[in-house]
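**Student:** okay, sequence plus prediction incoming.
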Amino acid sequence: MTPRSTGLRSEQNRQVDLRDLVRIGELRHDPRVSLDDQLSQPGFRAFTHTILRARTTMAIELLSPLLPQRRRRFPDAAAAAAAPLLLLLAVVTTSCSPVAARSPELVELSLLAGAREKGAVCLDGSPPGYHLQRGSGSGAHNWLVYLQGGGWCNTTESCSERSMTEFGSSKYMEAVEFTGILSNRHQENPDFHNWNIVVIRYCDGASFAGDTEGEDLDGTKLFFRGLRIWEAVIDELMAKGMDTAEQALLTGCSAGSLAALLHCDNFRQRFPQDVPVKCLSDAGFFIDEKDLSGKRSLRSLISGIVHLQNVREALPKGCLANKDPTECFFPAELIKSINTPTFILNSDYDSWQIRNALAPNGSYPGQAWSSCKADIRNCSSTQLDVLHGFKKKLVSELKVAEDKRDWGLFIDSCFTHCQTPFRISWISRISPRLGNKTIAEAVGDWCFCRRKEVKYIDCKYPCNPTCSSRLPTA
């Protein structure tokens, strides 16, 4: 389906913009082909079309690696949320470029049956969707459910803008390619390749947690129904065979990772007690840290989401009894009440949080942090001290998880964000390693109890030689 073109620039102007993005490093040119050839590829043009739309709206978040463009692997995409604070642009890494390698098969989109009757709809009222890749052999009765990420919207205006994208409407969703932890190739995904793998598309803007509705400025209805989407899609998957699962894993990236934490125990409760059920959070451990100016920019954003979209029903009741719902939306509080075994995968120099929560635009004078935010290798010793402080707080908030017996940790010091859905970070020659284990190996060791304990916390940047500058960032 061709994305809506209203308000977009001409093809000629768009080519100029794409060259600018390559020049400043926001898009990466594959040296094996000419720039003109790369820019003219249909899949690449469709992908960058979405990026340019994000540049003009400030309300579309592209933090998910599951942008549905044909003939390419998942790009390292980034988000534009509801304020200049969270305007992010996609970065296509070498391994994820449209011409990098032979692509796996596309996995088609399925729309939720009876969505409108259930009130389980995207922001614009369209039915939500998911992609199901059936398992085989020894994995035929095992299920991996992946919640797509893609930031949030925290105002009526930003949610209205989002409703005109694939992050707010199934009208713009297409088939996607599964890579990394989603891949059906043994070499790329040795432990989960033959499982039933589901990607639930993200179209509500509140981490599958809201349940209310509102109106745009022109009177158009907006539906904040993430919680109903979660419940209805899981119900449909149970009817399609997940009710007989022998093992199940709930996971997600970024905002989808936060959703996996929010719904982890609910997911567990849907299966018999003798069925092993676990959760994996990738790049979703957002911390409530002050930015460089002393403001709590991320808390302000989260507060808008919590109140606009009415997420209380998805939050831990014990937390709500004592704390503000905004605080209860942060993972540091969520993990206190989760009883299901959970694996936390995160960088303690998370590129998205550093760029948008710790050092958002406007929190520092001029361009003082621009180079450092673009590439951690450019940071001064003074700036690194600030980042080390961020690491220290993130690790301290993980103490709860570290002390839980059945939980796992892989906290690397790489400048990256979202590591499971990309082969380059999940399992490759240049994947991050802790304890001489790739992320895929560590997750597998924990999930299948191959080791008594799988808890790795990295030393300070730049101590880890396996942290590559080619890893996906946001």
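**Tutor:** On my side now, so go ahead. Numbers count the residues shown, from 1 in each chain.
**Student:** from here on, contacts and neighbour counts on C-alpha atoms
**Tutor:** Fine.
**Student:** could you list every residue that touches Ala359?
**Tutor:** When the contact criterion is CA atoms under 8 Å, 6 or more residues apart in numbering, the partners of Ala359 are Asp291, Leu292, Trp369, Lys373.
**Student:** of those, which is the nearest to Val22?
**Tutor:** For Val22, the closest of the contacts of Ala359 turns out to be Lys373, at 17.3 Å, with distances computed as CA to CA.
**Student:** roughly how far apart are Phe167 and Phe224?
**Tutor:** Counting by CA to CA, to the nearest Å, the gap from Phe167 to Phe224 is 12 Å.
**Student:** and for Ala259?
**Tutor:** For Ala259, the distance to Phe224 equals 15 Å [CA to CA].
**Student:** swap in Gly114?
**Tutor:** In this structure, Gly114 lies at 17 Å from Phe224, with CA to CA as the measure.
**Student:** and the two? which has more neighbours close in?
**Tutor:** Phe224 (32 against 12; other CA atoms under 10 Å).
**Student:** tell me the SS of Leu144?
**Tutor:** In three-state terms, and counting by DSSP: H, G, I helix; E, B strand; the rest coil, Leu144 is strand.
**Student:** putting a second one here so we can go through both:
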Amino acid sequence: MNKIYTGILSAVCLDGSPPAYHYAKGFGEGASNWMVYLEGGGWCKSEDTCYSKVQNQGPGMGNSYKKGNQTAFDGILSPSQTMNPNVKIHRRGARVFKAIMEDLLAKGMRNANNAILAGNSAGGLATILHCDGFRALIPNAARLKCIADAALFIRGKDLPGAADKRELSFATIVAFHGIDNFLPKSCTSKMDPGLCIFPENLLGDIQTPIFLLNSAFDSLQVSSCFFQNLLLELNSYILCIHFRTTLLKTIPEDHSSSRGIFIDSCYYHDQIYFNPKWIGPTSPKLNNKTMSEAVGDWYFDRSSFQEIDMENDFPRDCTRDT
């Protein structure tokens, strides 16, 4: 694990610790090929929710919480952060990204032949937001593309909870972290910044080739963000169909080979981060290709790929090889 020491007032994680990332140096034919992966893990939108991530050592912390140390001090004298929290929340994600990119460029990424920026869930949304900027960092790369998995968080203005849940939640994230100026001007010049974090309002302006992988029945959005388990309580597939129709409408039409699309009907969230979904026997297939085959052919310009599962109107259980 590499830690980046950038000074207390510069790039630090939520808990104030130095940012860190895992680094595996390429070798052989892959020595000049790079992939930067932004792992998912959700967002925090208030001091309380950010502190909860710090307390539970979720994504956003460079240090690991040390357990097992016993002490005679307890109650108000306890050194435990759980007992007596005193953590200042640092919102410097953009600085962390910049610091890590500079470190990787110095390690040789600036001379990359092939490069990929990829991510899943919240990291997939960050991939969409940083895609063109990433290409600008490595202008001489022969091939540079982005892959966004499970990142199509939709506004869904015609779906339940559009204004009071999804729009409010994302607007709160934008305001709390103060990222208005980091969002594309092509979007913020036309609409409220809180709406410019939704991929449906961003994808049309991305110039760098990007591949979108998502489930048409994204389990996170269907069960949590949208219907909050009403789907199970009402046993209503109508809501699922409505979500699927709405999600597909949010993908801007782009028939060029630079835009890759793989939209399956599996009832899950995140796909490329787990081997069984990415390349294993339970990996869904579209046009007789697994995700890994579709992305590989698209990335190396062997063939274009834009496929949506139109045969399944309902969510599928893709956890078994059936």
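**Tutor:** Ah, there it is. Remember, predicted model here, so these are calculated numbers, not experimental data.
**Student:** contact partners for Cys225 of structure 2?
**Tutor:** Residues counted as contacts of Cys225 of structure 2 (CA under 8 Å, 6+ apart) are Lys165, Arg166.
**Student:** from Ile335 of structure 1, how far off is whichever residue in structure 1 pairs up with it?
**Tutor:** Matched by TM-score structural alignment, Cys225 of structure 2 corresponds to Ala357 in structure 1. Separation of Ala357 of structure 1 from Ile335 of structure 1 (CA to CA) stands at 21 Å.
**Student:** do Glu402 of structure 1 as well
**Tutor:** Glu402 of structure 1 sits 11 Å away from Ile335 of structure 1, going by CA to CA.
**Student:** also Tyr146 of structure 1?
**Tutor:** Noted for Tyr146 of structure 1: a distance of 19 Å to Ile335 of structure 1, by CA to CA.
**Student:** swap in Ser160 of structure 1?
**Tutor:** Spatial separation of Ser160 of structure 1 from Ile335 of structure 1 under the definition CA to CA is 32 Å.
**Student:** try Phe285 of structure 1
**Tutor:** As defined by CA to CA, Phe285 of structure 1 lies at a distance of 10 Å from Ile335 of structure 1.
**Student:** check the offset of stretch 185-192 of structure 2 from the chain's centre.
**Tutor:** For stretch 185-192 of structure 2, the distance from its own C-alpha centre to the chain's C-alpha centre is 22 Å (CA atoms, centre = their mean, to the nearest Å).
**Student:** got the buried residues for that stretch?
**Tutor:** For stretch 185-192 of structure 2, the buried set under the neighbour-count rule, 16 or more other CA atoms under 10 Å, comprises Cys187, Thr188.
**Student:** residues in structure 1 aligned with it?
**Tutor:** Aligned by TM-score structural alignment, stretch 185-192 of structure 2 falls on residues 317-324 of structure 1.
**Student:** what about the matching stretch, how long is it end to end?
**Tutor:** Using CA to CA, the span of stretch 317-324 of structure 1 from its first residue to its last is 11 Å.
**Student:** and for it, what's in contact with it?
**Tutor:** For stretch 317-324 of structure 1, with CA under 8 Å, 6+ apart as the criterion, the contacting residues are Pro325, Cys328, Glu333, Ser337.
**Student:** the counterpart of the third one in structure 2 and Leu125 of structure 2: what is the separation?
**Tutor:** When the two structures are superposed using TM-score structural alignment, Glu333 of structure 1 falls opposite Asn201 in structure 2. With the distance defined as CA to CA, Asn201 of structure 2 ends up 12 Å from Leu125 of structure 2.
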